[in-house]
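A.B. asks: generate coordinates for the sequence data below:
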Amino acid sequence: MSSHSQRLGVFPASGGIGGSTVKHLLPRLPARDLVFIARNPAKLDFASAAGATVRKADYDDNETLAHAFEGIETLFLISYASVEVEHRAERHRTAIDYALKSGVKYIFYGSLGLAGREDSKETVAHVMKPHLSTEKYLEECIHLYPGFNYTVVREGLYSESYDLYTAFFDPQNPVDEIKIAHDGSGPGIAWVKREELGEGTAELLRIFVQDPKGFKYRNKTVLLSGTKILSLQETVDILAKIAKKPVKIRQVSDEEFGQQPKVGPNFTYRGVDYGTVWATAFEAFRRGEASYASPLLRELLGREPEDFETTISRKDTFTL
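C.D. replies: Next comes the predicted model:
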């Protein structure tokens, strides 16, 4: 390895954001400098074939985390997939601790695009709370580990995740009425295609690795989002158009939202039903937490991000 090249790791590297980031990193940086870590390394055979290092580790297995980050200077840490708060934040802290003990000097953390503008540290959304807790922990680590720095990358709400906010509406099998704890009016959501979040993040990582000293987002938070904002009503109108059927929003209480047969089971984690608490996302929308359209993703992609309707109209979107 040449003296100026440094090893960049991605963990977990085989999920939606991870997989897309890996795919877009391979053409941007030398494969020999890339380390991809996943619970199921077989999903990354294409990356090892390209010359990258692939390792096995699991957020829920400290033994694997203890050695996962060895030899890595810069790590893109993607959040633990869960709808809990405490366990999720604790897993993030544990992974960060192991990374720092292994000599990682810089962490990019894949947070979520709620809480409003980049400088906001407040949310009413249950789903955003473990992210804010992790963001705060990274800030504390600067003082605990001299020479450590970080960038928080708040990844906007995926277009493909619209079903989480529409009571699992399925355009292939549409209902007449979507019952959510919201009336559909603005402020809206700067929806963004998941694949483009991975591409934009890969470009941000490339910029950092090629000029760490000149990197302007050191110890800062950035937001990657779409550039168009749609209200929930406009979102549902597009889904209705795709479903070729009139669909209306009916505002219900948080409890009624959570008790729908499709909602509770989809938000149940380790035996606990988070369906009703998930409805705090609707209050976050009312407060404009998802309605900030940042220009950064467009700058990183060098083009306009794909709009919601185009992404959702693709047939392969429905394999969620």
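A.B. asks: could you use CA atoms for every contact and neighbour count after this?
C.D. replies: Noted.
A.B. asks: quick one: end-to-end distance for stretch 289-299.
C.D. replies: Distance across stretch 289-299, first residue to last, is 22 Å (C-alpha to C-alpha, to the nearest Å).
A.B. asks: buried stuff in it?
C.D. replies: Along stretch 289-299, these residues count as buried under the neighbour rule (16 or more other C-alpha atoms under 10 Å): 289-294, 296-298.
A.B. asks: tell me the contacts of L224?
C.D. replies: The contact partners of L224, taken as C-alpha atoms under 8 Å, 6 or more residues apart in numbering, are 113, 153-156, 197, 200, 294-297.
A.B. asks: ok, A99 - contacts?
C.D. replies: 66, 68-70.
A.B. asks: before we move on, the earlier item: could I get the contacts of L224 as CSV with secondary structure and distance to Y59?
C.D. replies: CSV is the format used below for the contacts of L224 (DSSP: H, G, I helix; E, B strand; the rest coil; distance: C-alpha to C-alpha, whole Å):
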residue, secondary structure, distance to Y59
G113, coil, 22
V153, strand, 19
R154, strand, 20
E155, strand, 20
G156, coil, 23
L197, helix, 22
G200, helix, 24
S294, coil, 30
P295, coil, 32
L296, helix, 30
L297, helix, 28
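A.B. asks: looking at those residues, spot the one nearest P41.
C.D. replies: Top of the list for closeness to P41, among these and by C-alpha to C-alpha, is L197 at 21.9 Å.
A.B. asks: quick one more, to check against the first:
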Amino acid sequence: MSIVVTGASGQLGRLTVEALLARGVPAADVIATSRDIARIKDFADRGVVVRRADFVEPDSLAAAFEGADKLLLISTTTVDERVANHRRAIDAAVTAGVSLVAYTSMSHADRATTVLASTHRVTEEYLRERAVPSVMLRNSWYLENYTAQLPLVLRNGVVVGSAGQGRISAAARADYADAAAVVLTTEGHAGEVYELGGDEAFTLAELAAAISAASGKQVTYTDLPADGLAQVLTGAGLPAELAHVLVDADLGMSRGELFTASGDLRRLIGRPTTPPADAIADALR
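C.D. replies: Modelled structure (predicted):
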């Protein structure tokens, strides 16, 4: 059985390859793909099969997926190119005859109203249209989306957002990677939709309080109107298009679109998810 992981040079992809190996999948049965295989040479050095795959080049996808039994399709990052990229990958998976596509979607993709969710919803629909045996891994936010901002947060003493009192079921990337590895190495997942999120949901005000407790520095949460948050983000150097997507995501959080109490992530990985306080403490070390 060979398992393809797309985007293996990315953070989630790398962690998933490591999780597969940790679960005892022989390195020769793992196919790690990237647009730039130099970035995953370390996997090749450990016996993992490394192949180039560029989502804008269908021929590269066909070659990368050849002989694959299962595929983890990690959603690509450029929002306005995502759907076309995913369709090419799904078409290549159909041609390769894969027995299962696991797709990293987004919380409540079937009903959430954000720009990000709409791209995932269309991808899910295309998987069903092509009648590909598939499983939806609807990931909530990453804890790392927040812990990566800790230096800036501590410097300014403030978490800013437009999420209001919305609760966010963020989890660590490693937790999502472990869940993907479980789905790829066990049976009975085809047709399932997993709403994945951390055990301990939080508001951004609660996040600020947790950062205060861990750092010993007072941090508060400032809830901004959408245009105000967009100005903060573009003022920090983010492109306007990305700022719009992030503001839109915060507004989705305010509507509860990144909250889940399903317990699916805990059940899949067989342990509690990483507590936000632990992720914050680790990032501060």
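A.B. asks: tm score of chain vs chain?
C.D. replies: For this chain pair, the superposition-based TM-score is 0.89 by TM-score structural alignment, normalised by the length of the second structure; 284 aligned residues with a C-alpha RMSD of 2.3 Å.
A.B. asks: farthest-apart pair in the contacts of A99 of the first structure, please.
C.D. replies: So, the contacts of A99 of the first structure by C-alpha to C-alpha: farthest apart are A66 and E70, at 8.5 Å.
A.B. asks: find residues that contact each of these two.
C.D. replies: 99, 102.
A.B. asks: ok, the contacts of L224 of the first structure in the second structure: which stay?
C.D. replies: For the contacts of L224 of the first structure, the subset whose aligned partners also touch in the second structure (both residues aligned by TM-score structural alignment, their matches' C-alpha atoms under 8 Å) is 153-156, 197, 294-297.
A.B. asks: returning to what we had before: nearest to E283 of the first structure, of the buried residues of stretch 289-299 of the first structure?
C.D. replies: The closest of those, once distances to E283 of the first structure are taken by C-alpha to C-alpha, is E289, at 8.9 Å.
A.B. asks: P27 of the first structure -> the second structure?
C.D. replies: When the second structure is aligned by TM-score structural alignment, P27 of the first structure is paired with A22.
A.B. asks: correction: S79 of the first structure
C.D. replies: Aligned partner of S79 of the first structure by TM-score structural alignment: S75.
A.B. asks: from A92 of the second structure, how far off is its match?
C.D. replies: For S75 of the second structure relative to A92 of the second structure (C-alpha to C-alpha), the value is 15 Å.
A.B. asks: please apply the same query to T33 of the second structure.
C.D. replies: T33 of the second structure is 14 Å from A92 of the second structure, by C-alpha to C-alpha.
A.B. asks: neighbour-wise, which of these two wins?
C.D. replies: T33 (25 against 21; other C-alpha atoms under 10 Å).
A.B. asks: on that earlier part again, element containing the residue nearest to the match of S79 of the first structure when sequence neighbours are not counted?
C.D. replies: Using C-alpha to C-alpha, 6 or more residues apart in numbering and skipping residues adjacent in sequence, the residue nearest S75 of the second structure is T104, 5.9 Å away. Using DSSP states H and E, T104 of the second structure sits in strand 100-106.
A.B. asks: quick one: list the elements packing against that strand.
C.D. replies: strand 70-73, helix 115-129, strand 134-139, helix 173-185 (3 or more C-alpha pairs under 8 Å, 6 or more residues apart in numbering; DSSP states H and E).
A.B. asks: what's the closest of the ones you listed to I211 of the second structure?
C.D. replies: helix 173-185 (19.1 Å).
A.B. asks: where does the closest one end up in the first structure?
C.D. replies: Going by TM-score structural alignment, helix 173-185 of the second structure sits over residues 194-206 in the first structure.
A.B. asks: mean per-residue distance, the matching stretch versus the second structure.
C.D. replies: Overlaying the second structure shows stretch 194-206 of the first structure at a mean distance of 1.3 Å from the equivalent residues (mean C-alpha distance after the TM-score superposition for the first structure).
A.B. asks: what about that stretch, distance to the chain center?
C.D. replies: Mean-position distance between stretch 194-206 of the first structure and its chain equals 11 Å (C-alpha atoms, centre = their mean, to the nearest Å).
A.B. asks: now swap in stretch 248-260 of the first structure and tell me
C.D. replies: With C-alpha atoms, centre = their mean, you get 25 Å for stretch 248-260 of the first structure.
A.B. asks: endpoint to endpoint, it covers what distance?
C.D. replies: 17 Å.
A.B. asks: that stretch maps to which residues in the second structure?
C.D. replies: Taking TM-score structural alignment, stretch 248-260 of the first structure hits residues 220-232 over in the second structure.
A.B. asks: how about that stretch: buried residues?
C.D. replies: Buried residues in stretch 220-232 of the second structure (16+ other C-alpha under 10 Å): 220-224, 226, 229-230.
A.B. asks: just stretch 188-208 of the first structure next, same as before
C.D. replies: Those would be 188-208, for stretch 188-208 of the first structure by 16+ other C-alpha under 10 Å.
A.B. asks: circling back: contacts for the match of helix 173-185 of the second structure next, please.
C.D. replies: Outside stretch 194-206 of the first structure, the residues touching it (C-alpha under 8 Å, 6+ apart) are 16-22, 24-25, 28-29, 153, 155-156, 158-160, 224-225, 297, 300-301, 305.
A.B. asks: thanks a lot, see you next time.
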